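coords below, sequence missing:
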């Protein structure tokens, strides 16, 4: 009986070399974008104590109840969880290392998150996020900055067709008032609630408003609005946020039913959505979470942040046909014969020392076979070294992407000549 090959876990995908250039381009844009706004990189472990997520995200949420990868560490009996999101880990790290003692912090992170969901396009069990967290800032100006930052990212990536929705969850007191009104309203429709809504009616009724069940739409549309129960401070915060966004030329829609899937949010919430990705329309989401720092065990401090789904953003880049440079070698070094082999090694090393990308052919092969390899590599030029070149201490430079003559050059001038030819191939000179 043949041995079955081992495959990747469902919903956890390999990123292959032909795809990675898109990721690397995105990651470089993100680094430059975050630096432009003064956000510094932080890197947290992918495994945390389970209690961190239960305490921060909320015990009665889909993530904690159904989606977390939680396991027992048999060496010491600890309950551990693969991180399902980054905010709680980032706040934990900031508290553990006393970052807030130095004042407010602008931080960002990127990396894999894990949730046990049914895999589909744009939703995976190992997925990647970029998150920004502004810790220690109170006013709506930081909320607005995070939103404007996202709009700038879409511009840098050449993405269009992304809409901004904003809302507010008020403070704890106004949510308590609204919660009582909402429960009273939903109890009048008890027979029409689905299983999830019935289960959450008294534990987490606000999450019912985020239901994707079409049969619940009429009930949700008729539910009391949190905006009508806002306290004065939260209302003023929300109105000032809108004012800043309008001054910055931002288009947005107020969504009174906008409810984040994590319990730690308060006041400002926002989402960037699109119609171009099917059911997985949320590209980026975030908001304010002023109680989380204290909830995790620190001294009370305001905070706001967002997270964007990398796979979804990359899909939008492809959908928008964004121009993404695919890295290719500058030169592919072809050689035949012992003397040519030694010279080829020297030539390749010299080109790299000069900052050029050079692939040295390894293994056997005729000049014709090696030329096919050179062409398939995407290199702009082939560096050819045969018996004649080796005896003369020279190389031949053959353009692979344009109809131009092959030229010979001395070893010492080869790098400069190749650089000159590469400059002439740049778009502004073409």
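Perfect, I can see it now. Note that the structure is predicted; figures quoted are calculated from it, not measured.

From now on I want contacts and neighbour counts done on CA atoms only, so please keep to that.
Will do.

Not counting residues beside it along the chain, what's closest to residue 193?
Closest residue in space to residue 193, ignoring its immediate chain neighbours: residue 216 at 7.0 Å, by CA to CA, 6 or more residues apart in numbering.

any idea which element residue 143 lies in?
helix 140-157 (DSSP states H and E).

what's that helix packed up against?
Secondary-structure packing of helix 140-157 (3 or more CA pairs under 8 Å, 6 or more residues apart in numbering; DSSP states H and E): helix 17-36, helix 232-247, strand 303-309.

Buried by neighbour count: which residues of it qualify?
In terms of neighbour count (16 or more other CA atoms under 10 Å), helix 140-157 has its buried residues at 140-151, 153-154, 157.

who's in contact with the residue nearest to residue 193?
Contacts for residue 216 were tallied using CA atoms under 8 Å, 6 or more residues apart in numbering; they are 192-194.

For it, which three-state class applies?
helix (DSSP: H, G, I helix; E, B strand; the rest coil).

ok, back up a step: indicate which one of the helices and strands packed on helix 140-157 is closest to residue 357.
Among the helices and strands packed on helix 140-157, the nearest to residue 357 by CA to CA is helix 17-36 (15.2 Å).

contact partners of that closest one?
Taking CA under 8 Å, 6+ apart as the rule, helix 17-36 contacts 40, 108, 153, 156-157, 314, 324-327.

From those, which land in helices?
Judged by DSSP state H, these include 153, 156-157, 314 as members of helices.

Out of those residues, which is nearest to residue 272?
Closest approach to residue 272 among the ones in helices among the contacts of helix 17-36 (CA to CA): residue 153, at 11.8 Å.

Tell me how far the closest one lies from residue 422.
Using CA to CA, to the nearest Å, residue 153 is found at 30 Å from residue 422.

Residue 302 now?
Per CA to CA, residue 302 is found 52 Å from residue 422.

More neighbours: those two, which one.
A direct count of neighbours by other CA atoms under 10 Å for residue 302 and residue 422 places residue 302 higher, at 18 against 15.

Tell me how far the residue lying closest to the more buried one once chain neighbours are set aside lies from residue 304.
The shortest distance from residue 302 to any non-neighbouring residue, by CA to CA, 6+ apart, is to residue 290 (4.1 Å). Note on residue 290: its distance to residue 304, by CA to CA, is 7 Å.

ok, structure two:
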């Protein structure tokens, strides 16, 4: 019997879950500052959503999706990325008809991709992402990039590199597509089988190939920037201008094409330059996808967004030795010995919790000395000590673990006393 987690998946244990919670709460607060609202979509979609939305020629659709047939014979797929699902929800729920436009959304989603697991890249991965639907303003592109950079910076990362490019509008992209076909066709038989197929289906993705990245033809490939029409060039110039006004440094990389078919105009990636981070340096990536909603049956609606891996974010924090300010203390630990005392302890713990006080107690029948050790392990700010003599007198001993001061208070007033001491500590 194999009781290990499936390959490419991992358990998040309590000590690590606290980091996840801190990061997620920080991100949610930033999204609130930017006035983005949360959306939650199903874990699986009809396969066609990703075939049409992500693109039949992508590695995701061809090689990496977890697809299955349900009892009704319908083809369903565990979501491999978030944008297509959000766009589907946008169309289905007619969000394009809402009076407040554009629609600015964020999400935390689990994604599933069948690929070779490696550090920071799992078959079940967790992603934070944002999507803005309903605006073709280049200022929105800059805002989305700003949000992503703000997340990393407010969590303490500094070894970051933002890389941007423009894929242009449909006309520019088609001209560039033809130029790539002309350039790579003489080298067709020298390219990997995937790139030979890409040359027919989506030549831009040849530039994104990891197998052929050192082929001489890659270095001499034409640049998309040379094929931008005036409108696309003006759009890209505005995005760069807004980033400069925000004080956000960037590099232009003409070979940055991203791996999905729906991108046009702005494309970007944020990378970690921290020493020892690993061979795969990308932390987040995204771009504009003005035709996606239309492909999924909705009206012609512009959109832009990004996806950010939480696992890779935590890796980057470790690489830069950034310690998250996780509070591992508890407010109070109640020590009790004796059967009758135990009954009162159960009642008191319940009462303290009802009044918003974080408290725990022993559930192993341990002696008082062992319970004190437990209080130390939990880093309790205060310890309440209740014995048979105290119970008879209806009092309890309260010990401040920082100062060592110990006082006797009535059981009736212990909730107010503990609350007051905690409040006083927070005000210091």
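Yes, it's here. Source: prediction; values computed, not measured.

Fetch the TM-score of the aligned pair.
Scored against TM-score structural alignment, normalised by the length of structure 2, the superposed chains reach a TM-score of 0.95; 423 aligned residues with a CA RMSD of 1.7 Å.

before we move on, back to that, TSV please, covering the contacts of helix 17-36 of structure 1 and showing distance to residue 24 of structure 1.
Shown next, in TSV, are the contacts of helix 17-36 of structure 1 (distance: CA to CA, whole Å):
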residue	distance to residue 24 of structure 1
40	19
108	17
153	15
156	14
157	13
314	11
324	10
325	10
326	10
327	10
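
among these, who's most crowded?
residue 108 (26 neighbours).

Counterpart of that one over in structure 2?
Matched to structure 2 by TM-score structural alignment, residue 108 of structure 1 sits across from residue 106.

from what I can see that match touches residue 133, true?
No. The pair residue 106 of structure 2 / residue 133 is not scored as a contact, 11.4 Å apart, by CA atoms under 8 Å.

part of a helix, is the residue nearest to residue 302 of structure 1?
No. With three-state DSSP as the criterion, residue 290 of structure 1 is located in coil rather than a helix.

How about the contacts made by it?
With contact set as CA under 8 Å, 6+ apart, residue 290 of structure 1 has these partners: 264-266, 300-304.

Turn those residues into a markdown table, columns for distance to residue 206 of structure 1.
Formatted as a markdown table, those follow (distance: CA to CA, whole Å):
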| residue | distance to residue 206 of structure 1 |
| --- | --- |
| 264 | 12 |
| 265 | 12 |
| 266 | 12 |
| 300 | 24 |
| 301 | 24 |
| 302 | 22 |
| 303 | 21 |
| 304 | 20 |
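
Buried ones among those residues?
Among these, those scoring as buried are 264-266, 301-304 (criterion: 16+ other CA under 10 Å).

Just give me the closest of the residues you listed to residue 129 of structure 1.
Checking these against residue 129 of structure 1 by CA to CA gives residue 304 as the nearest, at 16.3 Å.

What about the closest residue to the closest one other than its chain neighbours, how many residues nearby?
Nearest non-adjacent residue to residue 304 of structure 1, counting by CA to CA, 6+ apart: residue 288, 4.0 Å away. For residue 288 of structure 1, the count of nearby residues is 28 (other CA under 10 Å).

Count the residues that sit near residue 337 of structure 2.
Applying other CA under 10 Å, we find 18 residues neighbouring residue 337 of structure 2.

which ones are touching the equivalent of it over in structure 1?
In structure 1, the residue paired with residue 337 of structure 2 according to TM-score structural alignment is residue 336. Applying CA under 8 Å, 6+ apart, we find residue 336 of structure 1 in contact with 366-367, 385-387.

repeat that with 6 Å
residue 386 (CA atoms under 6 Å, 6 or more residues apart in numbering).

Please tell me how far it sits from residue 344 of structure 1.
In terms of CA to CA, residue 336 of structure 1 sits 9 Å off from residue 344 of structure 1.

Find the helix or strand that residue 418 of structure 1 is a member of.
Assigning secondary structure by DSSP H and E places residue 418 of structure 1 in helix 414-424.

what secondary structure does residue 270 of structure 2 sit in?
strand.

I'd say it and residue 284 touch.
Yes. Residue 270 of structure 2 lies in contact with residue 284 (CA atoms under 6 Å); the separation is 5.2 Å.

Closest one of the buried residues of helix 140-157 of structure 1 to residue 8 of structure 1?
Within these, the smallest distance to residue 8 of structure 1 is 30.0 Å, found for residue 157 (CA to CA).

which position in structure 2 aligns with that closest one?
The pairwise alignment with structure 2 assigns residue 157 of structure 1 to residue 155, based on TM-score structural alignment.

Looking at structure 1, name the residue matched to residue 210 of structure 2.
In the superposition onto structure 1, residue 210 of structure 2 corresponds to residue 212 when matched by TM-score structural alignment.

what secondary structure does its match sit in?
Three-state call for residue 212 of structure 1 (three-state DSSP): coil.

Determine which two of the buried residues of helix 140-157 of structure 1 are furthest apart.
Largest separation among those by CA to CA: 140 and 157, giving 26.3 Å.

What is the burial count for residue 261 of structure 2?
Here the count is done by other CA under 10 Å, and residue 261 of structure 2 has 19 residues near it.

Enumerate every residue touching it.
Residues near residue 261 of structure 2 by CA under 6 Å, 6+ apart: 54-55.

host element of the residue mapped onto it from structure 1?
The alignment partner of residue 261 of structure 2 in structure 1, by TM-score structural alignment, is residue 263. Counting by DSSP H and E, no helix or strand carries residue 263 of structure 1.

Repeat that for residue 91 of structure 2.
Per DSSP H and E, residue 91 of structure 2 falls inside helix 83-92.

Residue 300 of structure 1 maps to what in structure 2?
Residue 300 of structure 1 maps onto residue 300 in structure 2 when the alignment is built from TM-score structural alignment.

my bad, residue 24 of structure 1
For residue 24 of structure 1, the residue aligned by TM-score structural alignment is residue 21.
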